[in-house]
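>>> model this:
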Amino acid sequence: MRFKSTLAAGVTFAALMATGAAAQSVSPVVVPDGESEAIIVTGSRIRQDPLSQSAPVIVLDQASIARTGLSSVADILQRLPSAAGGLNTKVNNSGNIGNPPDGGGVGAGSSQIDLRYLGAKRTLVLVDGIRFVNGSSASGIPSTVDLNTIPANMIERIEVLQSGQSPLYGSDALAGVVNLITKSSQEGLQAAAQFGTFRQGDGHTQDYSASYGIKGPTTSVVFGANYVKQDAVRTADRDTSRFPNPGQTSCADPIGGCSSATPNGFFSVLGGPNLTLKAPVAGRPRYDPLDPTGPNSDFKRLTAADRFNFAPLNYFLTPSERYGGWISAKQELGENVNFRVKALYNRRNSQNQAAFLPLFVGPDAGNGNLLDIISIDATNPFNPFGVTLSAGKPGEAPANYSTVRRRLVEAGQRTYSQEVNTMSLTGGFDGSFDVGTRKWYWDATAVVAFNDARQLFTGNVNAAKLATALGPVANCTGGCVPFNIFGGVGSVTPAMLAYVTFDERSRSKQELQDYTANLSGDLFDLPAGPIGFAVGYEHRYQFGSYDPDPIIAAGLGSDIPSLPARGSYNSDEVYGEIRVPLLKDTPFFHALDVSGAIRYADYSTSKASTTYTGSVLWKPVEQLLLRGSYATGFRAPSIGELFGAASRSDAPIDDPCTNVPGSPWQTSATVRANCIANGVPANGSYQEPNGGQVSVTTGGNSALDPETSKTLLFGAVFSPTWARDSGFASNLTFEANYYDIKVEGAIAPIDAAITLARCANSGDALSCGSIARTPNGLISRVNGLLQNIGEIQTSGIDATINYRSQQTSAGIFGLSLNGNFLLEYTETVPAQTGFTTTDYRGLTRGFPDQSYAKFKGTGVIDWTIADFGASVTGRYIDAVEEADGKKLDSTFYTDIQLSYTPSFLESRLAFTIGVNNVFNVDPPACFSCTGPNFDPTTYDVPGQFGYLRISYKM
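The predicted structure is shown next:
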């Protein structure tokens, strides 16, 4: 696609009306000198007047991005009221809670954009109108673009289409399209340096960038480089996250939440009570079988106070480092032919962190591998019980112990370090030719790109070696060192660790080859104007692979198990679009246009799909635009969803069958009967031990069908001319858009909480059959295999007000208000008979983290006079509730920024100071969230963040 400077100037003016969220660039867009030119804008491939947009598009330029003080494009986009968040660097769960239940891999350290709460995989990300390679995570095969792989200083502006548009762009564009427009030309040097930090003295962020452009008569070259370093914010350094639950002050609090895997051990053996050590023991502990907790024993009963507080050992903000370079060049080969090439390289080093490894062995350990069938031999020199603790596997005595757990503090904290390299090369030709008196435009482009990710996890345990070290001492030969799992903290020596531990190394790759060709122009004139058309073809090849460490693949790791996966697909797609002006400059019809598009896509891995859209744009008068559209869409299953191997996700869900005060087991005879039928002991002995974590097995499904969608959109834009004519404003615009989206055959697992609840409450056979329990009732697995589960229905209203004053003696004032009213969000999944519909509007899901606020809004007031500028941004998030009725109060963030651009330096230097979250508002406390007591997809890291920036423009 070819983007001209006229659009850049016009959208820049519109985008300057916003800071934290950006203004919505809606019809009419102000174009210098009142001129408009036919160009391509996201939402259509037909060149047209940008003042008459048939779809709602939000625009951010570099000034808007810089005004947020953020160094991640995704973090900026996630502030849009229409955005639902998505993965970002506030999410710290690379392996410590498992792989996510969507089959896509964690994507640790990466950032995504999710529009309309439909998931990032249903928002299509383009670069200059062309697809970009999906991210790699070294923990799976994601189906989304990592926005952190695209250098921020390469971006000229971002256009966000807030409507599904599969007929024009193909698969994935169910919720909307994010189109990153990169710099194609520049003259001279542009550079910036920024340093920011939290008031607590952590989370330091450095952001340096530079680009240089050369423009000749027929040649244009611009190249640049950037470096971003973000330091960690640790949960230990914020009051809200020092314990597993908000407001908790010790593990003895009745609310619980601390881990049963303690440094001094958890021992459920020989049918006795749950034990732990009174104090660490250097060698073998003493055990009195007649009085296990008496004076002749080193053991005591385990109490809540003995449990382990893992909360302060995590990240609130994960550390990362990104650097890279890029180049974009254009060469005119003739009067009407151009050759363009663009290349980029980006490197990301990032890290996630978890508490010391919780080592679980025994029949009720729930690992799903060898650790569950380890027997601890009587000859192990540290076994104090005098008998072999048998796991009951074939050929052994019946099981006589449930589980032994040990927090392996001697091995240090678990760290997951990622190294991700991304490269992309784009080349193509574009131009125009005359057809009679008309000009037609064409382009042909090829993209080749890849992502390569490697992850190092330190502190894992080889289950086979551990079994040998805990087994008969006669078999512990060679390099084997008998393992002391009983002696408490400090009893595991470096020699023991050296034998049983290993560094886990995993890798994933994604590749993209995309070839496109487009032709557009005008066919002939009608009384109201020319009929425009666009046609095109796309061939795409995508490959993805995930290779876990061989020890993990063999099922011998002590952390999250996973298996290798790989796959590929190719698609051939054709589309056509037409725009027909019906009426113009007549009473009640200043303009009336209709348009439509159709696309046929043939995928090698799934059924062919045909999608279409139709829209009407009506201007009764010049100041008022009304529009409506209907579109069908589809999303082909991704590589991870099709070919992803089975893995595990640890969901923070309470088992309704646990026998604790206030649980459904105690309050409902029906629940008790259904739980007993599902394998829970009838004597009520089962109590969930893991602090509410349930193992969910997730994996791909090659039988998946594409998702389909239907989108209905109605909108209105009012821009009164009297505001400009009277001198009240240089621009005043009101806009509202109603959307209704229905996704059918949505690809997802049935939520584990729904599966457990349906089994316990109604005995649903389909749900109960998806739950596996140990003989003692503990959940060893909930089946979360991906499937086309049902449908998602969402609707809402986006509303925008933009105002900018004319030049006055007191300067120029601006106001931007942008909000989203969520009217509906439901998910429907099948049961044995019928369906279950869950309404999430006004709720927070908890796992995976997501808050469905009924209203989110951003307001910006800005002021400029001479060399000075100032802005205040307010961000509001309506209150939501957790499933148990706990309320997350409404939240209002305030950001300020001051700038100085001295004219005596020819306005080449600019100095900026800003503070985000001026009033130090904490995120609302969340008990069910997997983040550190808050929802990281919706709220900010606690603390005030201040920054200084200096920028230079030649």
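>>> contacts and neighbour counts: CA atoms only from here.
Fine.
>>> Quick one: neighbours of residue 343, just the number.
18 (other C-alpha atoms under 10 Å).
>>> this one as well, want them side by side:
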Amino acid sequence: MVGGIVAASLSMLSAPVAMAQDATVTQADESASVEDIVVIGSRIRRDNYNAPSPTQVVTREEATLQGFASTTEALQSTAVTGGTSQINNSYGGYVTNGGPGANTIGLRGMSPSRTLVLLNGRRVSPAGSRGSVGAADLNVLPTAIIDRVEVLRDGASSVYGSDAVAGVVNIQTRNNFEGVTFEGQRNEPLEANGAGGSTRLSLTAGVRADRWRAAGSVERYERDELTLRDREFTRCQTDGFRNGQDYIDPLTGQSKCYPITTTGSNGVTINTVALGVEGPPSASGARTFIGTAGVGAPGSVGTVFNRWRPNAGVAGGVPGFEGVGGPGNDLNVRDTFEDRMLNESLISPVDITTLYGEVGYDLHALGNAEVYGEALFNQRKSSQTGYRQLSLDYAKGSPLIPDSLAFSTISGDQGLNKGQDVGARAFIGFGNDHSEQEVDFGRYVAGIKGDLFLPEWRYDAYVSYSRSKSTYTSEQFLTDRMIESLDVVETAPGQFQCAELASNPGCVAAPALNAQTIRGALPQDWVDYVFRPVTGTTEFTEKVVSIGIDGPLFSLPAGRVMGFFGAEWRESEIDDTPGLDSQLGNTYNFSTSAITRGSDSVKEVFGEIEAPILVDLPGVRELTLNGSFRYTDYDSYGDDTTYKVGLVYRPIDWVTVRGTYGTSYRAPALFEQFVGATTGFLSNTNDRCNNYGAPGVNPNRVANCTAEGLAGDFQSTNSVTVITAGGADAGLAAETSTNMTVGLVVQPPLPSGWGDLAFAVDYYEIEVENGVSRTGAAQILTRCYDSNPADFAADAGFCRLVTRDAVDNSLTVRDSYVNLATDNVKGLDYTVRYRKDVGPGTALFNLAITQYTEISNKLFAEDPLEDYTGMIDNPEFTGTADVSYAWDKWRVRYGVEWIQGTDSYAYYGEDPATSDYDLATDDYWLHNTSVQYASDGWTATLGVRNLFNDNPPTISSGVYNRVGNAPLYSGYDYLGRTAFVNLTKSF
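Coordinates of the predicted model:
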């Protein structure tokens, strides 16, 4: 879509040069003949594209030339998003709004809940699974029947209502489509042996008669799974530290693959057992076994260990076990990796079926009215593969513990042993687990539009109903079954049965604690008993009733004043019911989930006026004023008024200055208000003070952990408790914002034969007050413990959300929805377009660059603004460029996407010359090429994305979430070099 991207700033040019809406010359010229159109950002029909707001038009032809197999892929491209990170298919192992498998879009680096998605100018309601459904899932959108996508990069709450804070995306279907078209596309990643590839097959058909029309499409999209095993940069995640600070695996002499880190896909302690001696807890918070590895006897003086690994060659100390790790020792001396970890999903698989239809019938009455309707049905089936560690507690005195380990006592009951002390704890590499989602989405629209009794006035009224119904399933260890299976009696030497078998006839005894069990070879009948699917359901519905009228109000010397006025009512409802085991906290070492249930409705009236002030005067070829307003009244948050004022000024024919200023209002989404109170747990490895005395640790973290009285070799033995809840009962307020854009468009007349040149630059500012957000528990911990020691001591900033228990040093993080004090985004968009006839055809060059001058926020009013511009995941500059040449039936294209390098050293107080962390990325380039041949009734397009197989840049662990060794950032390509072919046949 790069060819269409330049329309972001050029689309407001006069109609004869509005060909920027499409990359092909023929279609560009045809666009000039359109008489009555409504461009996104305004409700007023125009005979040209003059508009005060910058709009971007993306065509299906350019999407095909770039190799995008779906609307989702095109909308999440760097050219559309400006390089800001999006929730895509690489987030399957993370908790995201909309649940696993959902794809969303957030413009200007803001959350998806601040970008409104429309289909044919009408809202697309949220879809997804789990309680946090609050934004449109791009997966529900059709692809085959789409004509273009219009992107407004400007606040527009006064025009479109809540959510249009950062911008609006409107998907426009093909009007008046006739005939039948078959289309097929295959994208084949060449570096992953086809893994991660995608296929789309579609049929589009349309018919017309004198008084009626009908069109529709049916399509099937499938994406194959891409695992960590399939890409080189994810097969061996390392610490990635500089100055030789990686942990070196003694087995290979190289940096250890998948060590224990706190950021992204990483290793975990497996194949070990925790043992302890009778007595009080040690300084690190747990009883520890003292003795030399394989030599010392229980209680003897020597090395302190709290993990032991099976080793049949050890006869002394603890026979059959060697010590692997304890206070002061690197955790990575333990086993942290096994081959099944590479089965985890890097890009999750999905199957999507989409049916879309639209009809219209001319009544020849009610003002030449047309009755129209739309229907969209979409089903998504997605899944993810993960990896699970099983921490299995054996009670003191259990017959499952061998006599050689009977001396051990670790601590009190941790929940599996009916109040008894834990005798031994096995850390087992359980293997892969699976999650699945099935989301059925339906959207139905019925309306009527026609002429009013007033000359040139038209009306349009419609009702719509949308429903997302999903089921989501994950495999979980059930705590109650684990408890019963560990409470056993020995029926014969080496044979066990559940002690309460009479009351639990299906109970299967847990395996005995031995080397085989510790290594993860578990009896299948026991696994089938304790490891069960847990299924929840989510339903989201939205109803809309809307009416609008538009036409000329009166005339001024410079032309007619046009107006649009309307009213709308919307009601939304969410009902998420997690599986009963999840609600009751019966999922072992996994979060609990409460029911999310709530509704809200809003009534709105709105209007827009456009007035030509001056025209055809010296120094003023055009001066046009546009203004809009909206009164909003929510059941939940009361009423408010938003407005927007825009100005278009052309001093001469080929220079245009434009600008807008407006306000926005966003009531918190239903899940932000009502998401059920949830208590979850993060691994104890997320405690940022673990082993903080080791070399290379952030000095701020060292000072803050020391201030809490923790030893440098501190190791937490407690999970991190994370408490989340909706904000409705905690005074969560609606967020407000202001939005300003100022732009310049220049299209100088060139000498004959020199071609056509256009340039545009737009400056934008978005400032959100009381922004609704959750930071994320891991991020809260990092930003607290790496903060300035003075702020830490004052319990300021993010440290207000963290508490540490004075007795056992356990952490609790409160990560509920709150109102951020400020959230700012500022920057500039630059676009250049040049077209020239060369030889038998036409050459076209496009360049689009986005610059962020500020991406900042603060949690509390008294905190300083923190600017993340230019840091990892927030590049200052991104750009796209392409050159194409079209002649006869051929078209060739070459495109480049660019993401500027990033650097986070200064923010974390690190000197890049001496730091052990790698906190910088180089510039990233993606090259794409394609060729297209169009003959009578059929078209073939072939190309390659990521032509030079550029891998994502790498960073070190410990700061940012990673995929393998790369940042978790949607702007980077994880698939590698990918060939694609698209074939269409029309009748």
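>>> Superposing both, give me the TM-score.
Here the superposed chains carry a TM-score of 0.87, computed using TM-score structural alignment, normalised by the length of the first structure; 883 aligned residues with a C-alpha RMSD of 3.1 Å.
>>> For stretch 409-422 of the second structure, what is the spacing between the initial and final residues?
Start and end residues of stretch 409-422 of the second structure are separated by 6 Å (C-alpha to C-alpha, to the nearest Å).
>>> Please enumerate residues in contact with it?
Stretch 409-422 of the second structure is contacted from outside by 274-278, 286-288, 393-396, 423-424, 479, 482-483, 486-487, using C-alpha atoms under 8 Å, 6 or more residues apart in numbering.
>>> How about stretch 468-480 of the first structure?
375-381, 465, 481-484, 499-500.
>>> Check those and tell me the two furthest apart.
The largest separation in the contacts of stretch 468-480 of the first structure, counting by C-alpha to C-alpha, is between 378 and 499 at 20.5 Å.
>>> ok, of the contacts of stretch 409-422 of the second structure, which come out buried?
Among the contacts of stretch 409-422 of the second structure, those classed as buried by 16 or more other C-alpha atoms under 10 Å are 274-277, 286-288, 393-396, 423-424, 479, 482-483, 486-487.
>>> Which ones among the residues you listed map onto helices?
479, 482, 483, 486 (DSSP state H).
>>> and of these, the nearest to residue 53 of the second structure?
For these, the nearest to residue 53 of the second structure is residue 479 (56.2 Å; C-alpha to C-alpha).
>>> Tell me which residues touch residue 658 of the second structure, please.
52, 53, 646, 647, 648, 649, 742, 743, 744.
>>> which pair in these spans the largest distance?
With C-alpha to C-alpha as the measure, no two of the contacts of residue 658 of the second structure lie farther apart than 646 and 744, at 13.6 Å.
>>> count of residues packed around the corresponding residue of the first structure for residue 944 of the second structure?
By TM-score structural alignment, residue 944 of the second structure lines up with residue 915 in the first structure. Using other C-alpha under 10 Å, residue 915 of the first structure has 23 neighbouring residues.
>>> Secondary structure element for residue 915 of the first structure, which one?
strand 909-916 (DSSP states H and E).
>>> And that strand, what does it pack against?
strand 891-900, strand 945-953 (3 or more C-alpha pairs under 8 Å, 6 or more residues apart in numbering; DSSP states H and E).
>>> once the two are aligned, what's the mean deviation for it against the second structure?
With mean C-alpha distance after the TM-score superposition for the first structure, strand 909-916 of the first structure departs from the second structure by a mean of 0.7 Å once superposed.
>>> Could you list the buried residues of that strand?
909, 910, 911, 912, 913, 914, 915, 916.
>>> Residues contacting that strand, please?
69, 893-902, 944-953.
>>> Please indicate which of the residues you listed are buried?
So, by 16+ other C-alpha under 10 Å, the buried ones in the contacts of strand 909-916 of the first structure are 69, 893-901, 944-953.
>>> right, and the secondary structure at the residue nearest the centre of the second structure would be what?
The centroid of the second structure falls nearest to residue 87 when counting by C-alpha atoms, centre = their mean (1.3 Å). Of the three states, residue 87 of the second structure takes coil under DSSP: H, G, I helix; E, B strand; the rest coil.
>>> what's the burial count for the aligned residue in the first structure for residue 209 of the second structure?
By TM-score structural alignment, residue 209 of the second structure lines up with residue 216 in the first structure. Residue 216 of the first structure: 9 surrounding residues under other C-alpha under 10 Å.
>>> residues in contact with the closest residue in space to residue 805 of the second structure that isn't next to it in sequence?
In this structure, residue 805 of the second structure finds its nearest non-sequential neighbour in residue 811, 6.4 Å apart by C-alpha to C-alpha, 6 or more residues apart in numbering. Residues counted as contacts of residue 811 of the second structure (C-alpha under 8 Å, 6+ apart) are 687, 718, 719, 720, 721, 802, 803, 804, 805.
>>> ok, now which ones touch the third one?
By C-alpha under 8 Å, 6+ apart, residue 719 of the second structure lies in contact with 681, 682, 683, 684, 810, 811.
>>> Repeat the analysis, applying 10 Å as the threshold.
Applying C-alpha atoms under 10 Å, 6 or more residues apart in numbering, we find residue 719 of the second structure in contact with 589, 680, 681, 682, 683, 684, 685, 686, 687, 810, 811, 812.
>>> Surely the third one and residue 593 touch.
No. With contact taken as C-alpha atoms under 10 Å, residue 681 of the second structure and residue 593 are classed as non-touching, separated by 11.7 Å.
>>> The two: who's more crowded?
Comparing residue 681 of the second structure with residue 593 by other C-alpha under 10 Å, the one with more neighbours is residue 593, at 28 against 20.
>>> Aligned against the first structure, show me the partner of residue 508 of the second structure.
Going residue by residue (TM-score structural alignment), residue 508 of the second structure aligns to residue 481.
>>> Excluding residues flanking it in the chain, which one is nearest its match?
With C-alpha to C-alpha, 6+ apart, the residue lying closest to residue 481 of the first structure is residue 496, at 5.5 Å.
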